[in-house]
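A.B. asks: Fold the following, please.
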Amino acid sequence: FADHDTRERFVDSVQALTLEWENIPVELCQWLEQRRPLRPSSAVLRTLQDRLTQKQFLSSCSIPVPDFAEVQSVHQLHHAIKRLGLPLICKTAKSGYDGKGQWLIRQPSEIPQFEQILSTPSFGVRWIAEQVVTFVRELSVLVVRSGNGETRVYPVVENRHEQGILRDSVAPASISSGDAEAACELSVRAVAELQGVGIFCIELFQAQDGRLLINEIAPRPHNSGHYTLDACTVSQFEQQVRVTCGLPLGEVRLLSPAVMVNLLGDEVTVMMSGEGGRETFSTPGASVHLYGKRVIRPGRKMGHVTFTAPEREIAVASAQQFLSRVQNSPSAVPSPS
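C.D. replies: Predicted coordinates:
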C-alpha cells in the first residue's frame, strides 16, 4: 500500500476506482482520488471503516443505532457496563469480520478477562461497547446511489448467522410491507447523510418492540447480496460497475424469491463430492458459485449456493434440505465454536 512506484503503476492502469474491502488505508484512497474518480470517497471510507466513528456519525444524524460507548480503558469499560448493562458486546473499532475482533461479556465474572486486554499496553486497539439487542430478525438492504443522488434500493433481505458468520439470506424478508418500506427509507437516508456514491449494504436489527436499528454499513457489495446474481435483473456487482463508471443505474427487480446459502469450510468438499454434488446440481433453481480458494479452513467462506423458486417457501425448503445434507454428512467438519 505504501510503495510509491506500485501506486503509480496501479493508477496508470485504471480509469476509475471502487472498493471491495473497507480496510484500505484512508491515506491511500485520498492519494488515489486526487488522480482518478473513487467511489465511494475516502471521506465516506474514513467514517465507515471505524465502527465507533460510524456509530457516532449515525447517532449525530438521529439515525437509530444500538446504544454504544467508547471503551479505551478499564474506567470507560465500567462506565459502559453501568450505563448499558450486561450482556455487552465489545468490538474492535477497526478490522474484524465474521465474528472476529469481538468479545461478549455475559456476566460479571467475565469482566476481568476483558479488563486484562484493555490493560495490555501493547494491544493498542480502540474498542466500541454495544448493548446487546434482543432482536426478532436481522435484516439487510442494498442501496445504490449515484453522483447526482439518484438511488436504487434492493428488496429487504432476512439474514441468519451462526457464530458470527452469515449462514444464509432470504429474499424477500418475511416482514410486513410497512416494515420493509421503513427499512428501505432508513437505509436510503443513512447513505444520503453520508453523501455516499457507490453501493452500500445496510445491516439492521428489528427489535422485539418493532424498532429498526442500524447495526453496520458496508461501503461495497455484500455477502447478503450475492443472491442478486441469480434472482435480480441487475446484480449488485453490475451496479457497482455502473456507479463507478458514471453509467445509468440498473433496474432493481426481484425475478423470484431466493435463498443464498454460504458454503463454509469443508462443506464445499461435501457438496461437490459424489451424490452430494449430483443432488445439488439436480435441484431445480439451484445455482452453485465456487470462489476458487485453495485453502479450506473451518468457517471460511468457500462459495455459495442460491436457490430460486416461484414461491418463497419452496426456495426456503430447498435451502434447508441442502444445509441438512452438507452439515450432517459424515465427512463434514464442524464450524469453529
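A.B. asks: Please count neighbours and contacts with C-alpha atoms only from this point.
C.D. replies: Noted.
A.B. asks: What ranges does the chain have for its strands?
C.D. replies: With DSSP state E, the ranges of strands along the chain come out as 68-71, 88-92, 102-105, 127-131, 135-145, 151-153, 157-162, 165-171, 198-207, 212-218, 258-264, 286-290, 301-308.
A.B. asks: would CSV of the ones you listed with distance to V316 and mean neighbour count be doable?
C.D. replies: Formatted as CSV, the entries for the strands of the chain read as follows, by distance: least, C-alpha to C-alpha, whole Å; neighbours: other C-alpha atoms under 10 Å:
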stretch, distance to V316, mean neighbour count
strand 68-71, 35, 22
strand 88-92, 31, 21
strand 102-105, 30, 18
strand 127-131, 31, 24
strand 135-145, 16, 23
strand 151-153, 23, 18
strand 157-162, 12, 19
strand 165-171, 8, 23
strand 198-207, 21, 25
strand 212-218, 24, 21
strand 258-264, 6, 28
strand 286-290, 12, 17
strand 301-308, 8, 24
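A.B. asks: Looking at the ones you listed, spot the one closest to P37.
C.D. replies: Evaluated over these, closeness to P37 peaks at strand 198-207, with 11.5 Å, by C-alpha to C-alpha.
A.B. asks: Which elements pack onto that closest one?
C.D. replies: When contacts are defined as 3 or more C-alpha pairs under 8 Å, 6 or more residues apart in numbering; DSSP states H and E, strand 198-207 sits against strand 135-145, strand 212-218, helix 236-244.
A.B. asks: could the strands of the chain go into JSON lines alongside distance to E275?
C.D. replies: Shown next, in JSON lines, are these (distance: least, C-alpha to C-alpha, whole Å):
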{"stretch": "strand 68-71", "distance to E275": "48"}
{"stretch": "strand 88-92", "distance to E275": "42"}
{"stretch": "strand 102-105", "distance to E275": "38"}
{"stretch": "strand 127-131", "distance to E275": "45"}
{"stretch": "strand 135-145", "distance to E275": "33"}
{"stretch": "strand 151-153", "distance to E275": "39"}
{"stretch": "strand 157-162", "distance to E275": "26"}
{"stretch": "strand 165-171", "distance to E275": "23"}
{"stretch": "strand 198-207", "distance to E275": "36"}
{"stretch": "strand 212-218", "distance to E275": "37"}
{"stretch": "strand 258-264", "distance to E275": "17"}
{"stretch": "strand 286-290", "distance to E275": "15"}
{"stretch": "strand 301-308", "distance to E275": "16"}
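A.B. asks: Could you also give me the structure for this next sequence, so I can compare it with the first?
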Amino acid sequence: MSGVILPGPLAGGGRPATLGVLGGGQLGRMFVHAAQAMGFQAAVLDPDPASPAGRVADVHVATAYDDEQGLAQLMQRCEAVTTEFENVPAQVLASLAAHRPVAPGAAAVAVAQDRRAEKAHFAASARSSGIGPAPHAVIEAEADLARVPESLLPGILKTARLGYDGKGQRRVTRRDELAVAWAELGRVPCVLERQLALRDELSVIVARGADGAMVALPVQRNLHRHGILAVTEVFDGLLPARLAQQALAATQAIAAELGYVGVLCVEFFVVDDGSADGALVVNEMAPRPHNSGHYSIDACDVSQFELQVRALAGLPLVAPRAHSAAVMLNLLGDLWWRDGEPVTPDWAGVLALPGVHLHLYGKLDARPGRKMGHLTVTAADGHEARRVALQAAARLGLAPWR
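C.D. replies: Next up, the predicted model:
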C-alpha cells in the first residue's frame, strides 16, 4: 500500500475521494462520520439494509461480504478499503487488495481470526518486547486432550475462530471437564489457556502507516462483565508507568512484526506475580478500532477513527493528545428492558451531569448484551471523571466499580 489519497473534490471538479469499509456496525458508523468530517465520501458494504453505518454512508452496498458483484461495486467506487471487524473473510481483503489499497491487510486480519496463529505471533513478538501470551495448548483432535499438561488446569477453553465478547469459551478445572467442554464447543480447534490471577485489564491502541510511522492513544484500563467491556478509564496516575510503557512497547512490537497498516488494539492482562505492579500477559488483538478507544472522540484531539482514516488514506499520522480525563461506559441493550418490559433509559438525568457525552449507534433493536451506544464522561482530572461517571451509572441502573 502506497500513495496519498487526498480528501475533498478531485481535480476538475469531480466527486470527493471515497473510502470504503466492510461492515456496517457502530465501528463502521464512526469511521464514516470521521471520513465525512475530513472531506471524504464513505461507502459501506454490509448485508443489512438497516445497518448503522450503511444508513449514514454516502453509498451502501447491501450484499454479503463475499458477493462478487457487491465487492466489484465497492472496488469501483472506492479509492481504498478498510474493515470494521475481524471476521470479514481474509480472502475477500486479499481479492480487493489486488485492485485497491486495503488496510489492514489480509495477512494481519487472518492472524487475528485464529487464536492459534495469534498466540504464535505474540510469542514471536515477545522476543523483542519480553511480553508474551498466557501459557496455553492447542487442541485440534481427541488425542490432544491427553497431552494437555496439568499445569494448564484450571483453564479457559476458547474456540480458535469466531469467539467474541465472551462467546465460544468454557472454564474448566479438571481433565474430564475439558473433554466435555471441547465436545460442547463442537470439537472444533480450540486453545486452552491457563487461568491466571488477574489484577487488571489494559488495552493499547496504535495506528501504523505504510511507511512504518506509528502513534498511540494513552493506555486504557478496562473492566469487563460477562466477557463484554463495561468500563474504560483513561487518566494520569491510573496505571503504574512501568506497565504502561511495557504495554505500549509490546503493542508496537506486535504491529511491526505483522507489517501492520491501520489501527490496531491489543489487550493485556495484569497478573499477580508477587511484585508491586504485577506482570503483563498479552491476551488478544483486534485489527480495527476498539470499544475501549471510543472515549478518544471526546477526550483527545485526534480520535481512533480519524487515525483509521489517516492510515487508510496515507495521510500523516499525528500523536493524539488527551486534553481531558475520561471514563467510558458501554451501553448494552439490557438498559432498554426492565422486568421483561421495554423502558426508556433516563437520558435527561444523565445528560444533566457535567462533561457527559452520549453516543447512540442507531440500532433499531435493543437486545440484552447488544452494544447500543456508549457514554463518555470528560473532566479536568480522573477523580472528577469517575465521580460523575458513577453518578451516570447509578441513574442508568448500571453497577458501580472500584
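A.B. asks: Quick TM-score on the pair, please.
C.D. replies: The TM-score (TM-score structural alignment, normalised by the length of the first structure) is 0.90; 323 aligned residues with a C-alpha RMSD of 2.1 Å.
A.B. asks: correct me, but V318 of the second structure touches V215?
C.D. replies: Yes - the pair V318 of the second structure / V215 is scored as a contact, 6.6 Å apart, by C-alpha atoms under 8 Å.
A.B. asks: E181 of the first structure maps to what in the second structure?
C.D. replies: With the correspondence set by TM-score structural alignment, E181 of the first structure lines up against Q245 in the second structure.
A.B. asks: same thing with D5 of the first structure?
C.D. replies: In the second structure, D5 of the first structure lands on Q69 (TM-score structural alignment).
A.B. asks: Same question for L212 of the first structure.
C.D. replies: L212 of the first structure maps onto L280 in the second structure, by TM-score structural alignment.
A.B. asks: How about the contacts made by the residue lying closest to that match once chain neighbours are set aside?
C.D. replies: Leaving aside its chain neighbours, L280 of the second structure sits nearest to V270 (4.8 Å; criterion: C-alpha to C-alpha, 6 or more residues apart in numbering). Counting by C-alpha atoms under 8 Å, 6 or more residues apart in numbering, V270 of the second structure touches 198-202, 278-281.
A.B. asks: 7 Å instead, please
C.D. replies: Counting by C-alpha atoms under 7 Å, 6 or more residues apart in numbering, V270 of the second structure makes contact with 198-201, 278-281.
A.B. asks: I'd like the distance between the most centrally placed residue in the second structure and N330 of the second structure.
C.D. replies: Against the mean C-alpha coordinate of the second structure, by C-alpha atoms, centre = their mean, the closest residue is H290 at 2.5 Å. Distance, H290 of the second structure to N330 of the second structure, by C-alpha to C-alpha, to the nearest Å: 12 Å.
A.B. asks: Tell me the counterpart of K363 of the second structure in the first structure.
C.D. replies: Aligning on TM-score structural alignment places K363 of the second structure opposite K293 in the first structure.
A.B. asks: Kindly provide the distance from its match to H226 of the first structure.
C.D. replies: 17 Å.
A.B. asks: Report how many residues lie close to the aligned residue in the second structure for Q76 of the first structure.
C.D. replies: The equivalent of Q76 of the first structure in the second structure is D144 (alignment by TM-score structural alignment). Under the neighbour criterion other C-alpha atoms under 10 Å, D144 of the second structure is assigned a count of 11.
A.B. asks: What sits closest to D144 of the second structure if chain neighbours are left out?
C.D. replies: Excluding the flanking residues, the one nearest D144 of the second structure by C-alpha to C-alpha, 6+ apart is V138, at 7.6 Å.
A.B. asks: what sits against the match of K363 of the second structure?
C.D. replies: M302.
A.B. asks: Turn the helices and strands packed on strand 198-207 of the first structure into CSV, including distance to V11 of the first structure.
C.D. replies: Supplementary listing: those in CSV, determined by distance: least, C-alpha to C-alpha, whole Å:
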stretch, distance to V11 of the first structure
strand 135-145, 24
strand 212-218, 24
helix 236-244, 15
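A.B. asks: Between these, which one is closest to R160 of the first structure.
C.D. replies: Of these, nearest to R160 of the first structure by C-alpha to C-alpha is strand 135-145, at 6.8 Å.
A.B. asks: Contacts made by that closest one with the rest, please.
C.D. replies: Contacts to strand 135-145 of the first structure, defined as C-alpha under 7 Å, 6+ apart, come from residues 151-160, 184, 187-188, 196-208.
A.B. asks: swap the cut-off to 6 Å and go again
C.D. replies: For strand 135-145 of the first structure, contacts defined as C-alpha atoms under 6 Å, 6 or more residues apart in numbering pick out 151-154, 156-159, 197-208.
A.B. asks: Where in the second structure does that strand fall?
C.D. replies: Aligned by TM-score structural alignment, strand 135-145 of the first structure falls on residues 198-208 of the second structure.
A.B. asks: superposed on the first structure, where does that stretch end up, distance-wise?
C.D. replies: Compared with the first structure after fitting, stretch 198-208 of the second structure has a mean deviation of 0.6 Å; criterion: mean C-alpha distance after the TM-score superposition for the first structure.
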